[in-house]
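**Student:** the sequence isn't on hand, but the structure is:
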């Protein structure tokens, strides 16, 4: 009896049994806060969290210099706009960093999300070649003050 109570209170029960049941319920009946209808709407904050935990974000981190500036949806994609800097010193120029995510992808979606990244020169509006951005210097960490 004690082992049954211990198993029922453990996190293993939640991970192995209850979490898959919750995900199945969400897929079948939809999320209770989004209402009934076609494609479900994911909050922008959830898309930002998903982006910031992705490999695409960590790869572009040396270029990105702002928080989310703007967002919009187009053809099923959620576009997230950040500002950034390409180059160093006198050669540094501002760029717009655009991430495109599937607008219906959330944390409960299985698999890694597809994220597309584009860099656009903020002054000219011309795309910046990815090869140029590979040469971007790594962002230095701030010194810890004791």
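**Tutor:** Cool, the structure landed. All values derive from a computational prediction rather than experimental measurement.

**Student:** use CA for all of it now, contacts and neighbours both
**Tutor:** Fine.

**Student:** which stretches in this protein count as strands?
**Tutor:** Assigned by DSSP state E, the chain shows strands spanning 70-74, 77-86, 93-102, 115-121.

**Student:** can you check which helix is longest in the chain?
**Tutor:** If you go by DSSP state H, the chain has its longest helix at helix 19-29.

**Student:** for it, name the packing helices and strands.
**Tutor:** Helices and strands touching helix 19-29, by 3 or more C-alpha pairs under 8 Å, 6 or more residues apart in numbering; DSSP states H and E: there are none.

**Student:** this is the other structure I want to compare:
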């Protein structure tokens, strides 16, 4: 039995299990009311009561289709269900983007590419199961059990990977391991505050206001020394050229912002009170 024939033949098992899982939750899940309310159905149907009824009806349809697939019947209903899911998800994404899929749980995760991926598996699996070359699934497993189990397991893991319900079981632990043993995501981020950010804060601080009328340039130079970041600006006081110097504390021992005005010609530090504008 060729690979493609075997792949088509096992679809009733995988897709049927998906639909049975989703349908059983929609009919008997403890949080179906919450799941229906978080979906786009209330917006689509106009009320939460109708949304819950439609939600349960969808679950019943999924269970019926799953039973047909398990029985070996070739039916277009699987393709119709898959395409219906895709259309519904597209509506939810466009009209109620914050809504959840509500497929198998009351998860708050909004409709995303993973929801579309699961619906696509249902639709494509339904097409494959209808192909004339597909044999009943039990014959496929009987002809090549090892390959059939491998394909079914791989596709099932793909479905589980596309289900946010299981993120806490595999995705979060995987991320924790990546952070523990892998390259740290902040390794390329500088461990000092960018100069542009320091200048932005200085130019909006109370220390900047008294000397703002003197400054005639943007930031000219900056450097770090002994826990301070020094920023310099050019300016004029009457007919004299001056340099306005800000010292910004960068550690717990150097807190706050200090400002000095230096006359360029003499190097004299001019007291701040001398050039504050009159009130």
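**Tutor:** Alright, I've got the coordinates. Being a predicted model, the structure only gives us computed values, none of them experimental.

**Student:** which residues touch residue 73 of structure 1?
**Tutor:** 79, 103 (C-alpha atoms under 8 Å, 6 or more residues apart in numbering).

**Student:** could you find the counterpart of it in structure 2?
**Tutor:** Matched by TM-score structural alignment, residue 73 of structure 1 corresponds to residue 224 in structure 2.

**Student:** how near is that match to residue 20 of structure 2?
**Tutor:** Relative to residue 20 of structure 2, residue 224 of structure 2 is positioned 65 Å away (C-alpha to C-alpha, to the nearest Å).

**Student:** could you find the closest non-adjacent residue to the residue minimising distance to the centre of structure 1?
**Tutor:** Most central in structure 1 under C-alpha atoms, centre = their mean is residue 51, positioned 1.1 Å from the mean C-alpha point. Distance criterion C-alpha to C-alpha, 6 or more residues apart in numbering; nearest residue to residue 51 of structure 1, sequence neighbours excluded, is residue 57 at 6.1 Å.

**Student:** near the aligned partner of that neighbour in structure 2, how many other residues are there?
**Tutor:** Counting by TM-score structural alignment, residue 57 of structure 1 corresponds to residue 208 in structure 2. Other residues lying near residue 208 of structure 2 total 18 when counted by other C-alpha atoms under 10 Å.

**Student:** is it true that residue 208 of structure 2 touches residue 199?
**Tutor:** No - counting by C-alpha atoms under 8 Å, residue 208 of structure 2 stays clear of residue 199, with 10.4 Å between them.

**Student:** quick one: the helices in structure 2?
**Tutor:** Under DSSP H, structure 2 gives helices at 3-28, 32-38, 41-45, 48-70, 77-95, 113-130, 137-143, 145-161, 172-181, 195-202.

**Student:** turn those into a markdown table, columns for distance to residue 228 of structure 2.
**Tutor:** What follows is those, written out as a markdown table (distance: least, C-alpha to C-alpha, whole Å):
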| stretch | distance to residue 228 of structure 2 |
| --- | --- |
| helix 3-28 | 61 |
| helix 32-38 | 52 |
| helix 41-45 | 57 |
| helix 48-70 | 60 |
| helix 77-95 | 50 |
| helix 113-130 | 48 |
| helix 137-143 | 73 |
| helix 145-161 | 50 |
| helix 172-181 | 33 |
| helix 195-202 | 11 |
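
**Student:** hang on, residue 259 of structure 2 packs against residue 243?
**Tutor:** No - counting by C-alpha under 8 Å, residue 243 is not a contact partner of residue 259 of structure 2; they are 10.5 Å apart.

**Student:** neighbour count winner among the two?
**Tutor:** residue 243 (22 against 18).

**Student:** residue in structure 1 paired with that one?
**Tutor:** In structure 1, residue 243 of structure 2 lines up with residue 96, judged by TM-score structural alignment.

**Student:** who's in contact with that match?
**Tutor:** Going by C-alpha under 8 Å, 6+ apart, residue 96 of structure 1 touches 81-84, 119-122.

**Student:** tell me the spacing between the residue nearest to residue 82 of structure 2 when sequence neighbours are not counted and residue 57 of structure 2.
**Tutor:** Spatial nearest neighbour of residue 82 of structure 2, chain neighbours left out: residue 123 (4.1 Å); criterion: C-alpha to C-alpha, 6+ apart. Note on residue 123 of structure 2: its distance to residue 57 of structure 2, by C-alpha to C-alpha, is 19 Å.

**Student:** doesn't residue 27 make contact with residue 60 of structure 2?
**Tutor:** Yes - between residue 60 of structure 2 and residue 27 there is a contact under C-alpha under 8 Å: 6.9 Å.

**Student:** neighbour count: those two, which is higher?
**Tutor:** When neighbours are counted by other C-alpha under 10 Å, residue 60 of structure 2 and residue 27 differ, and residue 60 comes out ahead with 19 against 16.

**Student:** contacts only, for the more buried one.
**Tutor:** Counted by C-alpha under 8 Å, 6+ apart, residue 60 of structure 2 has contacts 23-24, 26-27.

**Student:** can you add distance to residue 8 of structure 2 and give those back as CSV?
**Tutor:** As requested, the contacts of residue 60 of structure 2 are exported to CSV (distance: C-alpha to C-alpha, whole Å):
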residue, distance to residue 8 of structure 2
23, 23
24, 25
26, 27
27, 29
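
**Student:** only the buried subset of those, as a ChimeraX command please.
**Tutor:** To isolate the buried members of the contacts of residue 60 of structure 2 in ChimeraX, using 16 or more other C-alpha atoms under 10 Å:
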select :23,24,26,27
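
**Student:** nearest to residue 217 of structure 2 among the contacts of residue 60 of structure 2?
**Tutor:** Closest approach between these and residue 217 of structure 2, by C-alpha to C-alpha: residue 26, at 66.6 Å.

**Student:** right, I'll leave it there.
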